[in-house]
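Novice: let me see the structure of the following:
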Amino acid sequence: MHAAPMLEGRVAIVTGAGSGIGRAVAVAMAAAGAAVVIADIGVSPAGEGGSSVPAEQTKLIIEAGGGRAVVCGETVSRWDSARRIVETAFDAFGRLDIVVNNAGILRDAIFHRMTPEDWLSVVGVHLNGSFFVSRAAAEHFRRQESGAFVHMTGTSGLIGNAGQANYAAAKLGIVGLSRSIAIDMQRYNVRSNAVAPFAWTRAASAFRAETEDDRARMARLQQINPEHNAPLAVFLASDAARDVTGQVFTIRRNEIFVMSQSRPLRSVQRDGGWTPELLRDHAFPALRSSLTPLERSHDVFSWEPV
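Specialist: Now for the predicted structure:
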């Protein structure tokens, strides 16, 4: 007797599911038994243009595999539209169990050249979009006393990367959002986790390699397919992960990492308080070995993908 698929009878929303990691996750969730709302507006990696074609292609892939899916062309970056994405799940399938916040755009620029529009557009899709869709779904999850969120964060936020202040701030904000949802909604049996994926996608291919380090990083990314990220998303959305919440994971091809979260590392104290001079002469000599190096993502993940 075969075990039932891990997501049988469930309904999932996957944002940004028209291509890349979002498509891989949507297809994998459908293969695991979920009906899927493909929420995608079909824009370029920079957020330009718009077409229903990518989402329709994902739908065809899911249906060819015997799954069920519906397309929703609403944007995540506006509250009313996010609510309509959630309503689509109920209109099409009568329920909602899973939200995967994957939609995102890139507008990379060195910080002193980043425009306010670069900032607002990226934060609007990644961080505001994750909040809007999650908040709209939370009303239903609370009433049914169940639900799972999987949010896509990134090592640019967890560790750092050049030219991505907007993206990094949004992605680290998503970690705080996910943790807050996990704490606030634990009483309703609602779980929330964040995943930092690695993959060679349309967005990654827009990155311009200007140094030897950049070219080496791109070569490593090209070995990692979007599909490598899908199994963990399926697992985290399933009842098998009922005791996993508030966590941050990174996937790098066949490697899965649980990431640290901010906790005190080392402290100094002085009964009489501190002066700038005492900080210089005593506190920082003691603390210095615990300061975090100014590394970028590829400095930390420096080895070849396994």
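
Novice: please make it C-alpha for all contacts and neighbour counts, starting now.
Specialist: OK.

Novice: can you confirm residue 99 is in a strand?
Specialist: Yes: assigned with DSSP: H, G, I helix; E, B strand; the rest coil, residue 99 falls within a strand.

Novice: and the next element down the chain from the longest strand along the chain?
Specialist: With secondary structure taken from DSSP state E, the chain has its longest strand at strand 190-197. Using DSSP states H and E, the helix or strand that follows strand 190-197 in sequence is helix 202-205.

Novice: give the buried residues for whichever helix or strand comes after that next one.
Specialist: As assigned by DSSP H and E, the chain's next helix or strand after helix 202-205 is helix 212-221. For helix 212-221, burial by neighbour count (16 or more other Cα atoms under 10 Å) applies to 217, 218, 220, 221.

Novice: for stretch 158-168, same thing?
Specialist: For stretch 158-168, the neighbour count (16+ other Cα under 10 Å) marks 158, 159, 160, 161, 163, 164, 165, 166, 167, 168 as buried.

Novice: and this one, so I can compare the two:
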Amino acid sequence: MSGLCAGRVVIVTGAGRGLGRAHALAFAAEGARVVVNDVGAALDGSGGSAGPAAEVVAEIRAAGCEAVADGEDVADWAGAARLVAHAVGEFGRLDVLVNNAGILRDRMVVSLDEGEWDAVLRVHLKGHAATLHHAAAHWRARGKAGEPVDARVVNTSSGAGLLGSVGQGSYSTAKAGILGLTMVAAAELARYGVTVNAIAPAARTRMTERAFADAMTAPERGAFDAMAPENVSPLVVWLGSTESREVTGRVFEVDGGRIVVADGWRRGPSVDQGRRWTPGELGDVVPKLLAEATAPEPVYGS
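Specialist: Now for the predicted structure:
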């Protein structure tokens, strides 16, 4: 089959619904062979069903494309290993990993429950790290065997990870952690022929429909649906293609028809007097530095 990703083997996690489903369908439409990973859990991570992944696979196959369903828990270290092994066993190799799976348990910081905090960090952050680890091991082994590797990782952060979001302390923390993981992995895996980038999408999903109901309301029939998850997938597919081999360690905000390169933490104004400061001296120094610095973007919901 022809297409931008013809013949490439792609894992998309959390691909049973929302953004993940849109990514899986878009990759398949561009000729990729897709492993549709989803545990079929509720929004808070509870329960599970093989149905959502199977439905996406059926849709892909009905279009004449190749896909298999996978129900592994990406935040289980051994489960993530089995997921990568499933892709390799089914299609012979892995070329692209799209980390998308996540859950939502919103709380104000003062109301955080330890179990809910752990669950959100586990699925989002550990779920990215575990799959990335095992995919990287696969690509390193291929490289050491003398096989050319031209692989891609696309991680999923959020505006909440870039700027923070009121009522989403655990989610924002996990999504910010994913950005750090992306930067490190991009630097470490370049030697193996692997690029690692992240997106911070805005789209209508089970998560955002609850957290931002007004903003996610579908438009009247015939109008451009800026919050449709399908708007995000073209960038993800391009980042998964061989065309993107020069792009790594970058973060893109994407929604509707808009793509923004996120310009993250950078060193701003500074002063160095060549000796240790005393606390009393800093009352004049810090305000001057802040006056010279660019004001931070506001936290969502503030």
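
Novice: which of the buried residues of helix 212-221 of the first structure lies closest to residue 275 of the first structure?
Specialist: In terms of Cα to Cα, no member of the buried residues of helix 212-221 of the first structure lies closer to residue 275 of the first structure than residue 217, at 43.9 Å.

Novice: where do the helices of the stretch 51-200 of the first structure begin and end?
Specialist: For the stretch 51-200 of the first structure, helices defined by DSSP state H, counting those that start in this stretch occupy the ranges 53-64, 79-93, 116-123, 129-144, 155-158, 165-185.

Novice: tell me which of these sits nearest to residue 283 of the first structure.
Specialist: For residue 283 of the first structure, the closest of the helices of the stretch 51-200 of the first structure is helix 155-158, at 26.4 Å, according to Cα to Cα.

Novice: circling back: so which of the helices of the stretch 51-200 of the first structure comes closest to residue 294 of the first structure?
Specialist: Closest approach to residue 294 of the first structure among the helices of the stretch 51-200 of the first structure is made by helix 155-158 (12.0 Å; Cα to Cα).

Novice: by contact count, what packs against the closest one?
Specialist: helix 165-185 (3 or more Cα pairs under 8 Å, 6 or more residues apart in numbering; DSSP states H and E).

Novice: read off where the helix it packs on ends up in the second structure.
Specialist: Residues 169-189 of the second structure are matched to helix 165-185 of the first structure when aligned by TM-score structural alignment.

Novice: returning to what we had before: ok, the buried residues of helix 212-221 of the first structure vs residue 88 of the first structure, which is closest?
Specialist: Distance ranking of the buried residues of helix 212-221 of the first structure against residue 88 of the first structure, using Cα to Cα, places residue 221 first at 34.4 Å.

Novice: next, count neighbours for the closest residue to the closest one other than its chain neighbours.
Specialist: Nearest residue to residue 221 of the first structure, sequence neighbours excluded (Cα to Cα, 6 or more residues apart in numbering): residue 200, at 5.3 Å. Neighbour count of residue 200 of the first structure, defined by other Cα atoms under 10 Å: 18.

Novice: any idea which helix or strand carries residue 284 of the first structure?
Specialist: Using DSSP H and E, the element containing residue 284 of the first structure is helix 284-287.

Novice: with the second structure superposed, average distance for that helix?
Specialist: After superposition onto the second structure, the mean distance of helix 284-287 of the first structure to its aligned counterpart is 2.7 Å, using mean Cα distance after the TM-score superposition for the first structure.

Novice: and that helix, how far out from the chain's middle?
Specialist: Distance, stretch centre to chain centre, for helix 284-287 of the first structure: 35 Å (Cα atoms, centre = their mean, to the nearest Å).

Novice: so which bit of the second structure is it matched to?
Specialist: The aligned range for helix 284-287 of the first structure is 287-290, by TM-score structural alignment.

Novice: post-alignment, the longest strand of the first structure versus the second structure, mean distance?
Specialist: Superposed on the second structure, strand 190-197 of the first structure shows a mean distance to its aligned partners of 0.5 Å (mean Cα distance after the TM-score superposition for the first structure).

Novice: for that strand, which outside residues touch it?
Specialist: Applying Cα atoms under 8 Å, 6 or more residues apart in numbering, the external contacts of strand 190-197 of the first structure come out as 141-142, 145-155, 174-175, 178-179, 181-182, 185, 229, 233, 236, 242, 244-252.

Novice: what is the orientation angle of it with helix 129-144?
Specialist: Angle, strand 190-197 of the first structure to helix 129-144, by axes from the mean of the first three to the mean of the last three Cα atoms, to 10 degrees: 150 degrees.
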